[in-house]
Structure formats: C-alpha cells, structure tokens
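Trainee: this one's structure only:
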C-alpha cells in the first residue's frame, strides 16, 4: 500500500506503549502496526508548512522566506526568556505572540539522554516529553506566561543541560535518576519572581514507554536529501524517530515539509 503527503511531526497518544500516527492530508498511518515490517520511504519534493509553496525547506518545515518572517518561528520559540508579549511588545506579530506566550507554561525536568530542563505550554503535557523521547518527566513550575518560564529555565541551566544527546536517547543508554528528589533541590534555585509558582506538593512523575523492539547499538541518521530512497525493517519508534533494523534512524520532525511516498 502506498501513502503520499507532506511530512509533519508524528501525532502521539499516551499509552503503554505510546501510539504513533503519521498523518497526511487524506490518510494516516498507525506506525505501531508497522513494527517488524519492511517499509520504503521515497523523497518526492518539498512543501513549506507555512506558505505551502513547493520551495526548498530551510528549517523547521519552513522555506527561507517564511522562516525569517513567520511569528511561529521567532527567536522566543527556542529562547522563551526573549518573550515580550507580556509587555505588549511585538516581535513579529503581537496578536499571535500574545495567544501563544500569554498562557500557562510548565518548566520541567525530563530524563532523555540525561536530566534536562525545558519549557512547554501546559497544553503540550505530555506531548512535549514524548517528542523528546523522555523516559521520565516531572513538572517543577507552572507560570502564567512564557517569559517567566524562560527566566526559570535560564536559572536552572546552570545546573542541568537543556539539550538532548539524541544518539544516547535512541540507544537507551541513560542512567537511572530520581526526578522527585531532583525536584526538591530546585525550589531554592529558581528566580524570586517564580518561587510562588513552584509545584510544592505535586509530584506527578510521568513514566513513558516507547514501542521499541530492540534498541540500536549504533545509529546512522537518514537524510532524504542525500538518500532519497530508503527501505528497511522498522524495529522501534522513540521521540520523533523511526528506528530501523540496521541502526538507521529517521527524524520525522527534522524532515517536516518534505513530500514523501511511503510503501508498506
């Protein structure tokens, strides 16, 4: 059977294990059902997720022009501490930025390749943690806007990384950590402005189980620009990665805006 469409990040559903769906305009695939089966991925072109023109993708599924003009990819996305909507100051589009920035945000600890600190909108819990391939996660602060989350994250980056080593995450070589105990340490590390938002009593630890039959000993990243046609047996899904039997891994989110055909 053949499926064709523009890649966007896989949709997920919490479960044991997590369920993954590749969604196209007119069809979708439950990727869990393809485990231990051969699939073929063929590159067919580009389509910008913003303007929908068939232009080469620059970053994050956007063409060059859209990446530098759309409010959906402003600098405050990657660096929440740069948010200014709470001050009524626009970056690219104040109406859009107020809608996204002026809502509850969570600062969290997650175990990916090690303990990392991060920020997400409250509505994206636990989706954000699944997309990162976290095995465990816990919220430490819930604040009313993105700026406060950003300055909290900046303070905690003195003690925790904010990056994931994707190779270690996919190889599942992570150590065991006690996130509840780590959270206890944090109350005295966050800025004064956000101490009142510390999750003092709530220790809701998320444990996430991914549909992986076997973790690879070594990983090789599939780049559709360099390898426009690939086939292999799917042996796992973690984060936004498809894991194949030979250790090849495909970052679906990293290939957003690519038009593909998939044969199963």
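Mentor: Cool, the structure landed. Note that this is a predicted model, so its numbers are computed, not measured.
Trainee: contacts, neighbours, all on C-alpha from now
Mentor: Noted.
Trainee: hey, where'd the helices end up in the stretch 101-250 of the chain?
Mentor: Along the stretch 101-250 of the chain, the stretches classed as helices by DSSP state H, counting those that start in this stretch are 127-131, 146-156, 166-171, 179-186.
Trainee: What distance separates the opening and closing residues of stretch 171-179?
Mentor: 21 Å (Cα to Cα, to the nearest Å).
Trainee: in it, what counts as buried?
Mentor: 171, 172, 179 (16 or more other Cα atoms under 10 Å).
Trainee: Reformat the helices of the stretch 101-250 of the chain as JSON lines; add distance to residue 237.
Mentor: Shown next, in JSON lines, are the helices of the stretch 101-250 of the chain (distance: least, Cα to Cα, whole Å):
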{"stretch": "helix 127-131", "distance to residue 237": "11"}
{"stretch": "helix 146-156", "distance to residue 237": "28"}
{"stretch": "helix 166-171", "distance to residue 237": "9"}
{"stretch": "helix 179-186", "distance to residue 237": "24"}
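Trainee: Pasting the second one now:
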C-alpha cells in the first residue's frame, strides 16, 4: 500500500498507550497499527504549510518568506515572555495574537531526558508532553495569558533545565522523579505576578509510549539528503518514528516535506 502527503505533526490521543496518527492527505494512518511493519519513506518535494507553494522549507514547516511573515511563527511562539497582546501591542497580527496569547497557559515540569520546565496553552495538555516524549509531567501554574507563563518559565529555568536531550529521551535512559517535590522546591522562584496562580494540589500525569525496542545509538534520518529509506517500525516516542536498525525520524522537524510512504 502506498500513501503520499505533506508531513505535519502527528496528532495523538493519550490512552493506556499513546495513539499516533499521520495525516496523509486523503488517508489518515493509525501509526500504532504499523508497528513491526516494514515501510519505505521517500522524499517527493516541498509544500509550505502556510502558502502551500512548492518552496523549500526554511523552518517549522514554512518557506523563508512565510516564516518571517506569518503570525504563527512570531518570536513569541518560541519565547513566550515576548508576548504583548495583553498590552494591545501587535507583533504581526494582533487579532491572531490575542486569540492565542490571551487564553489560559500552563507552566509545567516534564521528564523526558531530564526534568525540564516548559510552557503550553492549557488546551494543549497533555499533547505538548507527549510531543516531547515525557513519561511523566506536572503543572506548576495556570495563568490567564502567555506573557505570565513566559516570565515564569524564564525565572524557573535559572533553577531547572529547559531543554530535552533527544538522544537520551529516545534511548529511554530516564529515571522517574518525584515531580511534586520538584514543583514544591521551585515554588519560591515563581515571579510575584504569577504566585497567585500556583497549583498546590495536582498530581503527576504518566504517559506510556508504543515502543517495542528502544535504540541504543539512535541515528537521525535526513530524508531530504537520503531521498529514501526502508526499515521496520518498532516504536514511536515524542514525534519520532523509531526503526529496528536504530534509525529515527523526527516527523515534526520535517513538517512541510511531501513524502511517499509504502508499506511492505
């Protein structure tokens, strides 16, 4: 069977084991059902997720011009502390920025390769944690806008990591941590503006990923360079497909690539 479509981040469902899906234009694949199947991935062309033109992808699934123009790629996306919609100040499109920034946001701790702090919109819990490959996570504060979440993250990352080591995450070389204790230790470093939003009584969320075999030395697949690859799918974690030969493919990092998938 053969499928073709433009890569976008895999939608997920947090069930007993995370369920992964891949949107291939006219087909919607449940990737869990493809575990232990051999498949071929082939690079076809590019399609910008914003203008949908056949233009080389620059970052985040966008061509270069769209990356610097679309409001969905503003600096405040990666750096929430730069959010200004609460002040009525526009970055690229104030209406869009108000819609996204002026809604409840969560500052959280997630354990994927190590304990790290992060920010996400409340409606993206637990999706954000799944995408990072976190096997456990907990909310620290729930604030009414993105700016407050951003300044809280900036303050807390002085005392806890804010990055994930993708190799450690994929090798599953992680230990369980008591995230309630971590949250309590970090409470004193929450900025004054966000202290009233501290979540004192919530518990950890635990996440199970569909992985049959973890790689010992994961090798990242550059599909643009290699053009095609064939291997047996043995796991999915974060937004990575894990193959039996320890090749891994980051679907999210390859958004905007049009690919052909053939199942054997």
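Mentor: Perfect, I can see it now. Note that this is a predicted model, so its numbers are computed, not measured.
Trainee: Name the stretch among the helices of the stretch 101-250 of structure 1 that sits most buried.
Mentor: helix 146-156 (a mean of 24; mean count of other Cα atoms under 10 Å).
Trainee: what span of structure 2 lines up against that helix?
Mentor: Using TM-score structural alignment, helix 146-156 of structure 1 lines up with residues 146-156 of structure 2.
Trainee: Other residues contacting that stretch?
Mentor: 79-84, 86, 101-107, 117-119, 121, 141-143, 186, 189-191, 193-194 (Cα atoms under 8 Å, 6 or more residues apart in numbering).
Trainee: do stretch 90-109 of structure 1 as well
Mentor: 69-71, 74, 83-86, 88, 115-122, 137-147, 149, 152-153, 179, 183.
Trainee: Tell me the buried residues within those.
Mentor: 71, 74, 83-86, 115-122, 137-147, 149, 152-153, 179, 183.
Trainee: residue in structure 1 matching residue 134 of structure 2?
Mentor: Match for residue 134 of structure 2 (TM-score structural alignment): residue 134.
Trainee: so how many other residues sit close to that match?
Mentor: For residue 134 of structure 1, the count of nearby residues is 27 (other Cα atoms under 10 Å).
Trainee: ok, now which ones touch it?
Mentor: 110, 111, 112, 169, 208, 239.
Trainee: ok, 6 Å please
Mentor: 110, 111, 112 (Cα atoms under 6 Å, 6 or more residues apart in numbering).
Trainee: Give me the nearest residue to it, chain neighbours excluded.
Mentor: residue 112 (4.4 Å; Cα to Cα, 6 or more residues apart in numbering).
Trainee: how about the one you found, what's its match in structure 2?
Mentor: Aligned partner of residue 112 of structure 1 by TM-score structural alignment: residue 112.
Trainee: ok, now residue 61 of structure 1?
Mentor: Under TM-score structural alignment, residue 61 of structure 1 pairs with residue 61 in structure 2.
Trainee: my guess is that match meets residue 256, correct?
Mentor: Yes: between residue 61 of structure 2 and residue 256 there is a contact at 4.4 Å, judged by Cα atoms under 6 Å.
Trainee: quick one, strands of the stretch 51-200 of structure 1?
Mentor: 57-59, 62-63, 105-111, 115-121, 136-143 (DSSP state E, counting those that start in this stretch).
Trainee: Quick check: which of those strands is nearest to residue 158 of structure 1?
Mentor: For residue 158 of structure 1, the closest of the strands of the stretch 51-200 of structure 1 is strand 115-121, at 10.2 Å, according to Cα to Cα.
Trainee: got the contact list for that closest one?
Mentor: 105, 106, 107, 108, 109, 110, 160, 161, 162.
Trainee: Without its sequence neighbours, what residue ends up closest to the second one?
Mentor: Leaving aside its sequence neighbours, residue 106 of structure 1 sits nearest to residue 142 (Cα to Cα, 6+ apart; 4.5 Å).
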